[in-house]
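Asker: Here's my sequence, what's the structure:
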Amino acid sequence: MSDQRPAALMAQGSVIGSEDEINLTDLFRNIWRQRGLVVGTTLFMLLAVLSFHFYKASFNVPRQVEYAVSLTFLDASGKYPNGTAFSPNDIISNSVVKATAETMSLSQPVDNINKALGVRFSNSLMEASEDKLSDLLTNPKTPADMRTSAEQVLTEMRLKGRTFLTVSLNLNDAGMTSVEGAEFLSQLVSVWAQRSIDRGLTNADIDRPMTPFVAPDSLNVIDAYDNAANYLNSLGKAVKRLASMSGAASMVVDGRTLEDVRREIKMLGDTDVGPLREFAYSTSAQLADQDAAIQVRLSSRQRLLNLEYDRLSKLIDSYDSALAQLNQSPVRDVARNGQSASQMGGAQFDQSFLDSLLELGNKLGGVEMRQELFERRTKAVEDRLNLEKEIAILKGSNGNTYKTLNPEVILREAMQGITTELNRLQQQLDAFVVAYRVQTLQSGGRLFVADSAPVVRGGSVQLGTRIGLHAALGIVLGGMLGMMLALLRAAMVSSRQKTA
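Answerer: Sure thing, here's the model as predicted:
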């Protein structure tokens, strides 16, 4: 009996061992036969992962419409053409929003629309550079000189970018669709531009005489010619200001151009107003016999002109002194100080390179300062020359040259013709200003240019940041689970066949 049991156990073990052997060919054959189950399980796991991400996704992202425009009238002064200060909030002011809502017959409350609106200065071309400069300024390790340069460049870029605006509308807060929001923003900016034109904000900012010139008989002759000279000077400045505006120089009104009007103003001053005014001052002694107040006024004015002449002379001397000091370059002393400081601090830079940079910076700064001082000195010299002319006119002559003439009668008669010419020139200037306004409004006078149509921002589903990784893991796990199910199914089928 004892010999038979081990033999039976060994036979049974051999049978079990042969049954436990796995044939890889049969394994892959069974998986391939049930590939549909494997693929279906994989797709099921992928759909489960995607469903989870869509369930966790954020669908409540507020959508908004943005409208980028470029303001054609805005410059560094930040004002409308007529000189009124401009603010971006002018575009989304309550009156403009209400007028736009009435034009479009909107049912949404105006208060909700006001809360949904926003406007900001923006320029997509400069935003990246501005961000880099801002990061440079916020970095505590940035050197002081580099920080100063970055601040200056950033300020200049922001000034240049102030002509670009972006108007935005939150659609959820406004209760509008994307189509309604885009149409509303387009209409909003157009309404603001039209209201600005109607209010006269686009009128040319030209300081000019608005009333006709009058020289009453009660006014003494010298004051009358002083007023005529000032009036003529104002007309000349207004013509020069208008001619500097875009497209104004080529305008033709009543067969005349602005250059024709400028020549007539200059001719009137050189042939009539200037000489006759000098004649009035030259005969001031005779005129003072008829009006004693003339002599008092002349003496007081001459005193004031002499004081102004002395002030300008001292100012010119100070400019000359400053220019002389700038011509003496302090680069060597500064370089020595920089060298000693670098030696004490143990700087690791090449001293010659630092000296060259320092010298270049001093030269550039000196050039800018010298140019500014020279321009101020030139203006002061011109003002002093004009004062010298006025003082010479006030001194007049000895009075014997025109003793046989009656200056009062001559000057009064000539003033009538001068008054007529001044008023004619003033009317011509008004006609040019009106024509320029019409031209500005009809062609090239739009306050803005749309960079593009209104763009809808947001509104898309925000999924998880690792959805790709999770989807890949779902595919792998689904494939493995599918193969396991396929093998289990094959084993169960095989077991049933053996039992049968």
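Asker: hey, let's count contacts and neighbours off CA atoms from now on
Answerer: Noted.
Asker: List the buried residues in the helix or strand where residue 26 lies.
Answerer: Residue 26 is part of helix 24-33, with elements assigned from DSSP states H and E. For helix 24-33, the neighbour count (16 or more other CA atoms under 10 Å) marks 30, 31 as buried.
Asker: Show me what stretch 327-347 is in contact with.
Answerer: 351, 355, 358, 359, 362 (CA atoms under 8 Å, 6 or more residues apart in numbering).
Asker: Which pair of these spans the longest distance?
Answerer: 351 and 362 (16.4 Å; CA to CA).
Asker: Dead centre of the chain: give me the residue that sits there.
Answerer: In the chain, the centroid-proximal residue (CA atoms, centre = their mean) is residue 162; its distance is 1.6 Å.
Asker: Kindly tell me how buried the residue lying closest to it once chain neighbours are set aside is, as a neighbour count.
Answerer: With sequence-adjacent residues excluded and distances taken as CA to CA, 6 or more residues apart in numbering, residue 162 is closest to residue 121, at 5.7 Å. By other CA atoms under 10 Å, the residues close to residue 121 number 17.
Asker: again with the one 10 residues further on
Answerer: Residue 131 is flanked by 12 other residues according to other CA under 10 Å.
Asker: hang on, it in a helix?
Answerer: Yes: under DSSP: H, G, I helix; E, B strand; the rest coil, residue 131 sits within a helix.
Asker: about what we covered before: can you select the buried ones from the contacts of stretch 327-347 in ChimeraX?
Answerer: A single ChimeraX command selects the buried members of these (16+ other CA under 10 Å):
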select :355,358,359
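Asker: I'd like the structure of this one too, to check against the first:
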Amino acid sequence: MDFNQVKNQLDYASAVPLPRAEDEIALSDLLRIIWSGRALIVLIPLLAMAATALAIGALSLRIDEPTVYFVELRGIENSRYPNGTAFSPRDLVAPAILEELRRRYNIPDDTNLRDGITVTFGHPATIGLHRLYEEKLAVSNLSPAEITSINEEYRTQLKSVTESALRIEVNHQLLGLSPDDGAVIAQALPELWSQHFSENVRIFEDTRLSRVEITSSSEDLRTTASILNARQRLQIMDQGLALMSGDNRLALLQTSDGETIGDLRQALQRFRTVQFDPVMAAQFQADDFVGSAYIKSLQLKLGELRMKMASYDDALQELYKFQNSAVTVAAQSDSSFFQNSLQITDTGLSEIVELAKRANLSDFTRQMLEEKQKIGAEIAEIESELQKVIQDAKAASTPDFRDNAAETLASLTRSYSELVKGAKERLRTQAGKLYSSMGLPYTVGATFPKRAILAIILAGGFAALLTVIFVLARASLRAHRPA
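Answerer: Next up is the predicted model:
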């Protein structure tokens, strides 16, 4: 073997790496291979992240979703307006409101607003409420009774929360509008509803004020019929003034002349004592047909009330006797039970419980006593009325005296009507809006999802891992490929 052959063998041996154990991997070799494929490892994850962002954006920016707006109801309880009128979410899409919406924003007549706007009960907090009760039901070892109680509590709270707010949806695509226009319409709808129902439907007016409202009319107080009409008017005015004085919002109400509710109540009392009662007594002394019929009706009513009072007295007396006997029997049975606890049967125990229930009649007794007090008050009022019509009042029969009384009554009526009108106006203006905003309108899917960034990062990391595996596999295949 010459020198050149030996040199070639040594060069070949130095070029071929020495064999390693199968479980040994050189970190420097891996880093060298990864570094050689650094372009792919950087580029492919970036492309994956960009593709994920575009896909999420395409899903979240769908234009067929409606614009949603939540408002919280104010002054509406148990689906009732402040005046007791029934409330429904459909009130917001009443024809008058939609027509005003069309006029204000120049919406074409051929656009069907009724199909493009939906209003239902809804509250964003229902999602959190649902999760809360899911956690309660997830507790182990719950009995059927506990599960039923949790479900019933959930239904009650869900109904209460849901009906405290409204979900307004505007399908701007169906209406041929942009999302911004849909948001404007969603915000304007509850405003128009509150304004329309406050001014035109008058849902802030107290229905009790409407029942005590009277119209001005001239009463000459020269006939029995006119006097009875005036008496009825005075009763309504007393009720209305008592109602307004009991409301803190109306207690300081005044007429244009500075007359307060308290001033008018005192004036009515003076008018009754000094003018009206003498006129009424003088008229009934004339013994005409209407006056006689009225007195007879009062006497019959008085007799009926006294008979009812007597029946209540008898019922209360019997009830008192029954309570004493029932309690005594229950006490004796209870004592026998403790003395012979080993001999008493289930039937005997049930009888004792039933006697105890029957003996507990305090609520029923209280109701009967309250009814008796009401009857006593009616009897006293009728007796007072009879005393007024039979008193001697000859001076009040003169025409001048009656004319003066009629003028006073007309003046009192005008002052009372002014106070009622002012009370209605104050209730309407102080009530404010029927709703409060719970945020800005938004288009469902138009906002980027909160977890989109996390999804993009995960997509990039997964793509990087796959790229590294691909680079290592490609290097391995090249190393084993025959020269």
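Asker: before we move on, back to that, the residue nearest to residue 162 of structure 1 and residue 159 touch, don't they?
Answerer: No: using CA atoms under 8 Å, residue 121 of structure 1 makes no contact with residue 159, being 9.9 Å away.
Asker: Let me see the contact set for residue 210 of structure 2.
Answerer: Under the criterion of CA under 8 Å, 6+ apart, residue 210 of structure 2 has no contact partners.
Asker: Check the gap between it and residue 236 of structure 2 for me.
Answerer: Using CA to CA, to the nearest Å, residue 210 of structure 2 is found at 11 Å from residue 236 of structure 2.
Asker: Ok, residue 312 of structure 2 next?
Answerer: When CA to CA is the yardstick, residue 312 of structure 2 and residue 236 of structure 2 sit 30 Å from each other.
Asker: before we move on, back to that, which of the contacts of stretch 327-347 of structure 1 fall in helices?
Answerer: 351, 355, 358, 359, 362 (DSSP state H).
Asker: Is residue 126 of structure 1 in contact with residue 159, as I believe?
Answerer: No: judged on CA under 8 Å, residue 126 of structure 1 makes no contact with residue 159 at a distance of 11.1 Å.
Asker: Can you list the buried residues in stretch 180-192 of structure 1?
Answerer: Result for stretch 180-192 of structure 1 [16+ other CA under 10 Å]: buried residues 181, 182, 184, 185, 186, 187, 188, 189, 190, 191, 192.
Asker: Would you state the helices of the stretch 51-200 of structure 1 in chain order?
Answerer: 94-104, 110-116, 124-138, 144-160, 171-174, 178-198 (DSSP state H, counting those that start in this stretch).
Asker: Can you lay out those as JSON lines showing distance to residue 278 of structure 1?
Answerer: Below are the helices of the stretch 51-200 of structure 1 laid out as JSON lines (distance: least, CA to CA, whole Å):
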{"stretch": "helix 94-104", "distance to residue 278 of structure 1": "56"}
{"stretch": "helix 110-116", "distance to residue 278 of structure 1": "64"}
{"stretch": "helix 124-138", "distance to residue 278 of structure 1": "58"}
{"stretch": "helix 144-160", "distance to residue 278 of structure 1": "49"}
{"stretch": "helix 171-174", "distance to residue 278 of structure 1": "71"}
{"stretch": "helix 178-198", "distance to residue 278 of structure 1": "45"}
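Asker: Which among these is found nearest to residue 436 of structure 1?
Answerer: Short answer: helix 178-198, nearest of those by CA to CA, at 13.7 Å.
Asker: neighbouring contacts of that closest one?
Answerer: 64-67, 90-92, 96-97, 99-100, 104, 167-169, 171, 202-203, 446-448, 454-456.
Asker: ok, now with 7 Å
Answerer: 65, 67, 91, 96, 97, 100, 169, 171, 202, 447, 454, 456 (CA atoms under 7 Å, 6 or more residues apart in numbering).
Asker: now, which of these sits nearest residue 303 of structure 1?
Answerer: Looking across the contacts of helix 178-198 of structure 1 and measuring by CA to CA, the closest to residue 303 of structure 1 is residue 202, at 43.8 Å.
Asker: What about that closest one, how many residues nearby?
Answerer: With other CA under 10 Å as criterion, residue 202 of structure 1 counts 22.
Asker: Now do it against residue 196 of structure 1, distance only.
Answerer: Here the criterion is CA to CA. By it, residue 202 of structure 1 lies 7 Å from residue 196 of structure 1.
Asker: and which of the contacts of helix 178-198 of structure 1 is nearest to residue 230 of structure 1?
Answerer: Once CA to CA is applied, the member of the contacts of helix 178-198 of structure 1 that ends up nearest residue 230 of structure 1 is residue 202, at 27.7 Å.
Asker: Was I right to think that closest one contacts residue 81?
Answerer: Yes: between residue 202 of structure 1 and residue 81 there is a contact under CA atoms under 7 Å: 5.0 Å.
Asker: Show the contacting residues for the residue lying closest to residue 207 of structure 2 once chain neighbours are set aside.
Answerer: The spatially closest residue to residue 207 of structure 2, leaving aside those adjacent along the chain, is residue 83, at 5.7 Å (CA to CA, 6+ apart). Residues counted as contacts of residue 83 of structure 2 (CA under 7 Å, 6+ apart) are 203, 204, 205, 206, 207.
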